[in-house]
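let me see the structure of the following:
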Amino acid sequence: MQTQQPRLHFWQIWNVSFGFLGVQFGFALQNANVSRILSDLGADLHSLSLFWLVAPIMGLLIQPIVGAASDRTWNGLGRRRPFILAGAVAAAIGMLLMPNAPLFVTFMAPMIFGALMLALMDASFNICFQPFRSLVSDMVPSEQRNVGYSIQSLLINIGAVIGSILPFVLTNVVGLENTAQMGEVAPSVMWAFYIGATVLLGTVIWTVIRTKEYSPEDYNRYKGIEAEEVEPKQPMAVRLSNFWKLVVNMPTTMKQLAVVQFFSWFSLYIMWVYTTPAITQHIWNVDKKWFDPAFIATVPMIPDSVVLAKGAAGDWVGILFAAYSVFAAVFSIFLAKLADRFGRKLVYSASLLAGGVGYISFLLFQDLNLVHVNLLITEVEVPVGAVRLLIPMIGIGVAWAAILAMPYAMLAGALPARQTGVYMGIFNFTVAVPQIVAGLCSGSILAYVFDNEAKYIIVVAGVSMLLAAISVFFVKDPKLVTLLYKESCYA
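Sure, this is the predicted structure:
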């Protein structure tokens, strides 16, 4: 009877994570366009970060519950796949409904409906995310985990590139309108969400069909779990009590990674919420008053020049987000080999450093002169500064690739096999909490410290990412400890 977990060939590892391409496709559409949608529906800059709070709150509430539930789920679809499929279906529904918020004005304000759909999408994405992370840990043997999470990072970024660039393509290649007056959503954004919902469902169904999870007996044997170690199902109150005990007694590596995660995700939240207004103000030279609903209410209509600038800037944010995802995808190809050669900590820290420098350098690239740009799929005229912003996206992409892979690769080796799912869910606290903190304070910082000049809040994101890079050196890497132990045994 085989006791060692079998190695997977490349396409098996690929299929395990392929659905993540579609999930990230939808997530990228959300990240690049929700601030744009909510602004068009009537949200001001200060409240944008508060609306975005629904995303990390959903993650905080849902991922640990889903993680614990998936640890104990064994049915015809497997252990993780039922949750992945259910989350994908719910996310697709949210993506179909959100851009149609103005149609529901009879029932509630479009902005409130949009916020509710954001909550539905994020809840559903989180139902998918955590089981996908655990699926890699379940299916991929420890010696292939760097490769497994790197492939997952690659697929995530392929999905992010396509999702981010899609509204731009629909405007500049297909010819859909990319502008909207207050209370409306641009047609290019609406159709991008429809396409995203379709891709999300298709890729997740591929993973569900093409991946066969281990039976409980095989899983326990491969992970070295004795029969008596498998706990019977307990009442909800007991499970909640045990859950909080797990939180308190989480592995040291997880606690140390939590500090790195705090500064990393604080930065990312700011980027997702405020890149669109920052680009519009800093590169397209749109005055900050056109982001104030109270001021807009005093004028007969928004000038065409402002509407066009907002539409063009919103599309270019998709290009920039696609760019950092491309750089992340390319870096992901080399990430596992670099980590094996130079160590996870050094590669992780250097990657975050590159991201911090990228954010801070945002201020250096303002140039309002127009330049003709050939993007292969189309040609556009944009400010020179918009093109130059592709440079800091290199560092941000490198940081993003590392954030998607390195913490999970370091954490996987520090977790007990039979509690991987619940601990991966608990680890999502380190993703959600910094975003909640950023959501509560970044709007006030922008309004009262920077007088709604959004470019400066991006610099705050850069400083936070630099702190994350420093924090990496205080993390205890289980792989490094194991190697040192083996060396001492053979000394």
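
can we go C-alpha only for contacts and neighbour counts from here?
OK.

element containing Gly462?
helix 455-471 (DSSP states H and E).

break down the stretch 201-350 of the chain into its helices, ranges please.
In the stretch 201-350 of the chain, helices defined by DSSP state H, counting those that start in this stretch lie at 216-223, 236-248, 252-282, 293-296, 304-342, 344-360, listed in chain order.

quick check: what element follows the strand or helix carrying Leu60 along the chain?
Using DSSP H and E, Leu60 sits within helix 54-71. Toward the C-terminus, helix 54-71 is succeeded by helix 81-97 as the next helix or strand (DSSP H and E).

now do that following helix against helix 54-71, angle only.
160 degrees (axes from the mean of the first three to the mean of the last three C-alpha atoms, to 10 degrees).

distance from the chain centre to the following helix or strand past helix 81-97, please.
Once helix 81-97 ends, the next helix or strand along the chain (criterion: DSSP H and E) is helix 110-139. The chain centroid and the centroid of helix 110-139 are separated by 10 Å, computed with C-alpha atoms, centre = their mean, to the nearest Å.

next: stretch 28-37.
12 Å.

likewise stretch 371-388?
27 Å.

again, but for stretch 313-328
14 Å.

just the residues contacting that stretch, thanks.
With contacts defined as C-alpha atoms under 8 Å, 6 or more residues apart in numbering, stretch 313-328 is touched by 32-33, 36, 154, 157-158, 160-168, 178, 275-276, 279-280, 284, 386, 389-390, 393-401.

again, 6 Å this time
32, 157, 160-161, 164-165, 168, 276, 280, 393-394, 397-398, 401 (C-alpha atoms under 6 Å, 6 or more residues apart in numbering).

alongside the first, I'd like the structure of this one:
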Amino acid sequence: MKKKPALSFWQIWNMSFGFLGIQFGFALQNANVSRIFETLGAKVDDIPILWIAAPVTGLIIQPIIGHMSDKTWNRFGRRRPYFMVGAILASLALLIMPNSPTLWIAAGLLWMMDASINVSMEPFRAFVGDMLPSEQRTTGFAMQSFFIGTGAVVASALPWIFTNWFNVSNEVVAGERIPQSVKLSFYLGGAVFLIAVLWTVFSTKEYPPEDLAEFEAEKKQSSNAVEHPIISSANLLPGFIRNGLIFLVTGILGSLLILQMGWEKELYVLSVGLGTFGLILLISAWYTRQGLVHNGLVEVITDLMNMPKTMKQLAVVQFFSWFALFAMWIYSTSAVTSHIYGTSDTASALYNEGANWVGILFATYNGFAALVAFLLPVLAKWTSRKMAHAIALVCGGIGLASFYIVKDPHMLVVSMLGVGFAWASILSMPYAILTGSLPAQKMGTYMGIFNFFIVIPQILAASILGFFTKVLFHGHAIYALILGGASLLIAAASVMFVDDVDQK
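You can find the predicted model right below:
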């Protein structure tokens, strides 16, 4: 048996560099897609349902890619083939997205773009678990946070940079639907995405399966953690059937209730999602009854039911953290332009000025995240990983809620510093805590399953925030940001109950 060797700073740099490109794609999407939707005619309360493509794609793609990458080993490696394929597809999607002629084509392209980004992104989380020993994991995920922040700073600000530095038009001209500044930003983003991911692919070598097996054996021998029992799919069969029927019936009854009451159509996403999960459990039960337990669906569902205790606890933290983030990404443009700039006219110069400023605000929180990323391991060493994450989430919650009382758009930069602190920690601390509780041979699968607790709150947000904004908030998007701030504070309280099994 042998211990996983520590890597040098530049080795960790190279293996994380691809996240620079991945975040170019996500930042352009997050800062500009609502703007593209509104420009193409979407109403403010319709935007969440249009965004549903992103979380649904992640829910489907990430566990599949994680499971596949766990079982992959060829001359290109274990995770790296997925980095490359996803980068090529995502770059193509970024080139096409700003040329969308209609709203629904733009929504379809968002689906394509998010699926491609997820193919690249999911294995990167497992990559850190594969390559780094426990004492370097926090640094490894912090390095990813640094590149995410750095990439997002530039990508979020690109339309503003093109407009103010290079005099590129920021308004819709005759015969066009999307401003030229936005188009050029997406073109540049596609190129950066591909180049950055290929840098990691060609500069980093992966450990072969036999080495990973030896590292895992040494980890088990030296660990004091109690290994939780694994329940087989056969023993889980009654639960598959019982829970499958409960979810399926709940989904059907929920859909009928929404139809009968005439509620908002986006609520169907929630009811249909529940019913679909119930159907998946019943299909898994059928496969298990037939003895067909060695297929991807049954294996992933069985692993879901066997989640380590730490992962279950972190699921609560992730749920409230990502609900808040999705509320911010969806509603920042509408909240800032209407609540602070005082306009909802998407064709006006004032609206586009406000939309560009949102890009700067997104660049601010990502830039600050990049700066504080390497302070998080220090704060975690002084306190603990849990306490460091809780402090960051509190700062983020206060920052996001403060949008309501700020009147000067320039002062929102201060609010975004708190959000940036939370963002840096959200991208690193949960994964650093989680990885120590996961078996190496299922690292990709569990990272994909862990994404459920990022995606489910986003689906919930897309399902209910439009309803809340229209019915409860009377069209005032600013209240969605206040709700997001409260959600981050709940996440901060929840993290203190997490069991960090190998805090160094």
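
centroid-nearest residue for the second structure?
In the second structure, the residue lying closest to the centroid (C-alpha atoms, centre = their mean) is Ile454, at 6.0 Å.

which residue range of the first structure does the host helix or strand of it align onto?
Using DSSP H and E, Ile454 of the second structure maps to helix 452-467. Aligning helix 452-467 of the second structure against the first structure (TM-score structural alignment) gives residues 429-444.

run the chain-centre distance for that stretch.
Using C-alpha atoms, centre = their mean, the offset of stretch 429-444 of the first structure from its chain centre is 14 Å.

need the residues that contact that stretch.
With C-alpha under 6 Å, 6+ apart, stretch 429-444 of the first structure has contacts from 46, 49-50, 53, 56, 59-60, 258, 261-262, 265-266, 269.

in it, which residues are buried?
Buried residues in stretch 429-444 of the first structure, counted by 16 or more other C-alpha atoms under 10 Å: 429-436, 438-440, 442-444.

of these, closest to Val147 of the first structure?
Nearest to Val147 of the first structure among these: Val431, at 22.5 Å, using C-alpha to C-alpha.

can you count the residues close to Ser215 of the first structure?
Ser215 of the first structure has 14 neighbours, counted by other C-alpha atoms under 10 Å.

roughly how far is stretch 163-170 of the second structure from the heart of the chain?
On C-alpha atoms, centre = their mean, the centre of stretch 163-170 of the second structure falls 30 Å from that of its chain.

cool, stretch 371-385 of the second structure as well?
22 Å.

same check, this time on stretch 203-215 of the second structure
That offset, for stretch 203-215 of the second structure, works out to 27 Å (C-alpha atoms, centre = their mean).

what's the answer for stretch 130-144 of the first structure, then?
18 Å.

what span of the second structure lines up against that stretch?
Going by TM-score structural alignment: stretch 130-144 of the first structure matches residues 122-136.

could you export the contacts of stretch 429-444 of the first structure to JSON lines, including columns for neighbour count and distance to Pro131 of the first structure?
Shown next, in JSON lines, are the contacts of stretch 429-444 of the first structure (neighbours: other C-alpha atoms under 10 Å; distance: C-alpha to C-alpha, whole Å):
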{"residue": "His46", "neighbour count": "21", "distance to Pro131 of the first structure": "34"}
{"residue": "Ser49", "neighbour count": "26", "distance to Pro131 of the first structure": "27"}
{"residue": "Leu50", "neighbour count": "18", "distance to Pro131 of the first structure": "27"}
{"residue": "Leu53", "neighbour count": "22", "distance to Pro131 of the first structure": "22"}
{"residue": "Pro56", "neighbour count": "25", "distance to Pro131 of the first structure": "17"}
{"residue": "Gly59", "neighbour count": "26", "distance to Pro131 of the first structure": "13"}
{"residue": "Leu60", "neighbour count": "23", "distance to Pro131 of the first structure": "15"}
{"residue": "Ala258", "neighbour count": "24", "distance to Pro131 of the first structure": "20"}
{"residue": "Gln261", "neighbour count": "27", "distance to Pro131 of the first structure": "19"}
{"residue": "Phe262", "neighbour count": "24", "distance to Pro131 of the first structure": "22"}
{"residue": "Trp265", "neighbour count": "24", "distance to Pro131 of the first structure": "20"}
{"residue": "Phe266", "neighbour count": "26", "distance to Pro131 of the first structure": "24"}
{"residue": "Tyr269", "neighbour count": "26", "distance to Pro131 of the first structure": "22"}
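
to which residue of the first structure is Leu427 of the second structure aligned?
In the first structure, Leu427 of the second structure lands on Leu404 (TM-score structural alignment).

next one: Thr204 of the second structure
Aligned partner of Thr204 of the second structure by TM-score structural alignment: Thr211.

and what of Ser169 of the second structure?
Under TM-score structural alignment, Ser169 of the second structure pairs with Glu177 in the first structure.

ok, its match to Val185 of the first structure distance?
10 Å (C-alpha to C-alpha, to the nearest Å).

same deal with Leu154 of the first structure?
31 Å.

neighbours around Phe473 of the second structure, how many?
Phe473 of the second structure has 15 nearby residues by other C-alpha under 10 Å.

neighbours around the closest residue to it other than its chain neighbours, how many?
Excluding the flanking residues, the one nearest Phe473 of the second structure by C-alpha to C-alpha, 6 or more residues apart in numbering is Tyr479, at 6.5 Å. Per other C-alpha under 10 Å, the neighbour tally for Tyr479 of the second structure reads 21.

start and end residues in the second structure for the helix holding Gly462 of the first structure, please.
Using TM-score structural alignment, helix 455-471 of the first structure pairs with 478-494 in the second structure.

returning to that earlier point: and the contacts of stretch 313-328 of the first structure, which of them are in strands?
Using DSSP state E, the subset of the contacts of stretch 313-328 of the first structure located in strands is empty.

just the buried members of those residues?
32, 157, 160-161, 164-165, 168, 276, 280, 393-394, 397-398, 401.
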